[in-house]
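> no FASTA, just this:
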């Protein structure tokens, strides 16, 4: 039996990863599954929380989608191209951008590969997998619906912004380089604060736990948004633990660096499982979409206790991931890239 207790890893709350996995199914790399996608893109390890409301946009706020998703897909052996820039507040696409986006979609579908996009039937990620010039419609699927939208609705969903990601080509990646790059993404996200130009109090990585606890302590949590974040993050940490368990199983029987990586991954998987357990308990308190009563004093205090448990487990997990990264960098003849002091990155 899987030590996580969870047996089904074929679906996820992280719709960006679900869309990428759906695209990969139509390539020469069908061996990759959703656990691989969640791990090698770093999405299983992300946390971004608004310190006042636990805003519903947290999981996909404060990072460059095109660059981040493309980098993650490269770790899986794909060169990708993205279109559209996500800003705060959202900016609707121009007519030229929509025409270029439609051509981009049609070109990929003509090659037999769906395109990842945003905000089709609901503000989540999905795929466009067909088109009809006669009816001028796109065939689309997200976590809400499988159906058609008119060409004119591309980039004109509930949010009103355009984002597309398509697979351009595939290659056979070096597994050490892929794992190293995934770990760099994960550790950077955990350690390095992103400062937003709009001043919104989102905090990423390990600092996100402190932001979450602040919102509960202030009794300013928005119930629907909190339930969504709990669902996404608890599910993600279950994937994180499973991904690390697989990495351990793959590497630990080897000599030298393999045994080191495997042992560290095994221990990290346990810590992420403990974090997932605490977050799954939180998910039970605040089910989506009802949301529960996050600002009721007893509920808030219990939530803070569970978040503290998840935070402590994840801190230990990140320490081990950093150790894995150091081993891999040394094996590849690279100096450690761990920052000697926190670096602030600005997000527009």
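It's in. What you see is a predicted model, and the numbers here were worked out from it, not measured in a lab.

> only C-alpha atoms for contact and neighbour calcs from this point on.
OK.

> so the most centrally placed residue in the chain versus residue 73, what's the distance?
For the chain, the residue sitting closest to the mean C-alpha position, by CA atoms, centre = their mean, is residue 43 at 2.6 Å. From residue 43 over to residue 73 the distance is 11 Å, taken as CA to CA, to the nearest Å.

> shared neighbours of these two, which are they?
Residues touching both residue 43 and residue 73 (CA atoms under 8 Å, 6 or more residues apart in numbering) are residue 37.

> how about the strands in the stretch 151-300 of the chain?
164-170, 194-196, 202-204 (DSSP state E, counting those that start in this stretch).

> tabulate those strands (TSV), appending mean neighbour count.
Shown next, in TSV, are the strands of the stretch 151-300 of the chain (neighbours: other CA atoms under 10 Å):
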stretch	mean neighbour count
strand 164-170	19
strand 194-196	19
strand 202-204	26
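
> got the ones you listed as TSV, with distance to residue 242 columns?
Formatted as TSV, the strands of the stretch 151-300 of the chain follow (distance: least, CA to CA, whole Å):
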stretch	distance to residue 242
strand 164-170	25
strand 194-196	27
strand 202-204	22
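
> adding another structure so you can compare the two:
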């Protein structure tokens, strides 16, 4: 087994629920020759600003977006990559795409960079960190942090049978000004709801969550699903804040610092307080409603 020694250590995740694609992307770049861009790529690819919320708070909402945009978004953020995909209804190219993905994974591991892949061990994004052609087995690091192995034949054929493999290959020749301009464009486009999604996305995610916190019925507010959504998006706001701070955009940095703090407080309230108590639910709702005001102000300045 040719394997890299990689963990999630050093990837900022204030809740333990950081969106798995963003976490895997950050970790892959951190463990590449382009490590200085590891935190920045989470924002410059637009993922620090993305939010998706389904009416029933199903966690699958975070995987209901256009996977085939990954390469474009990441490269607009300054990191070159290769991407291989096979979706439902493409059974005729299933084996061909799987073989292409296996070859891409070999090349990336040989160059010392882990590979981002959908649905390894759990139905989230994680990292492929090694391979063994003799046993036809990958070493994998799922979002749970418990290393494991997966057969080549299972790539793209597990619980949710989609093949989605992204490999970091280089750093694009872009100025800092270009990266900032692209980031603002991607962020605003998503926040205003202009990316495809079947659920509430961008700024519309706020009322989709708040309605459950303000409801007379406490079931959804008290659910693990609420914890998942609050925990998934809170740390992403940190990456947005740090991006703007790093690039000297102080007004946007200040707004996203406040947005992050409110999301984090709402998450901590969900973890520590009884949200069956209406006052506690309303307090959490107010935190998100104020964060929405600040994020709308940020959009106006993008």
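Sure thing, it's come through. These numbers come from a predicted model, not from an experiment.

> ok, which stretches of the stretch 201-348 of structure 1 are helices?
For the stretch 201-348 of structure 1, the helices defined by DSSP state H, counting those that start in this stretch cover 207-218, 223-251, 257-285, 297-331.

> helices and strands around the longest one, which ones?
Contacts defined by 3 or more CA pairs under 8 Å, 6 or more residues apart in numbering; DSSP states H and E place helix 297-331 of structure 1 against helix 175-191, helix 207-218, helix 257-285.

> report the angle between it and helix 223-251.
30 degrees (axes from the mean of the first three to the mean of the last three CA atoms, to 10 degrees).

> for the first one, same thing?
Taking the same axes, to 10 degrees, helix 207-218 of structure 1 and helix 223-251 form an angle of 150 degrees between their directions.

> which elements pack onto helix 207-218 of structure 1?
Judged by 3+ CA pairs under 8 Å, 6+ apart, the packing partners of helix 207-218 of structure 1 are strand 48-50, strand 202-204, helix 297-331.

> and residue 80 of structure 1, what pairs with it in structure 2?
Applying TM-score structural alignment, one finds that residue 80 of structure 1 aligns to residue 81 in structure 2.

> what's the closest non-adjacent residue to that match?
In space, and not counting its chain neighbours, residue 81 of structure 2 is closest to residue 168: 4.4 Å by CA to CA, 6 or more residues apart in numbering.

> give the contact list for that neighbour.
Counting by CA under 8 Å, 6+ apart, residue 168 of structure 2 touches 28-29, 32, 79-82, 108, 113, 115.

> any chance of CSV for those, columns secondary structure, distance to residue 249 of structure 2 and neighbour count?
Listed next are the contacts of residue 168 of structure 2 as CSV, based on DSSP: H, G, I helix; E, B strand; the rest coil; distance: CA to CA, whole Å; neighbours: other CA atoms under 10 Å:
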residue, secondary structure, distance to residue 249 of structure 2, neighbour count
28, helix, 27, 27
29, helix, 24, 27
32, coil, 27, 19
79, strand, 22, 24
80, strand, 25, 17
81, strand, 28, 17
82, strand, 31, 17
108, helix, 35, 22
113, coil, 31, 27
115, strand, 32, 26
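
> closest to residue 121 of structure 2 out of these?
For these, the closest approach to residue 121 of structure 2 (CA to CA) belongs to residue 115, at 14.7 Å.

> ok, the closest one touching residue 127?
Yes: look at residue 115 of structure 2 against residue 127 with CA atoms under 8 Å: they come within range, at 5.4 Å.

> distance to residue 239 of structure 1 and mean neighbour count added to the helices and strands packed on helix 297-331 of structure 1, as TSV?
Output for those, formatted as TSV (distance: least, CA to CA, whole Å; neighbours: other CA atoms under 10 Å):
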stretch	distance to residue 239 of structure 1	mean neighbour count
helix 175-191	14	20
helix 207-218	19	21
helix 257-285	9	22
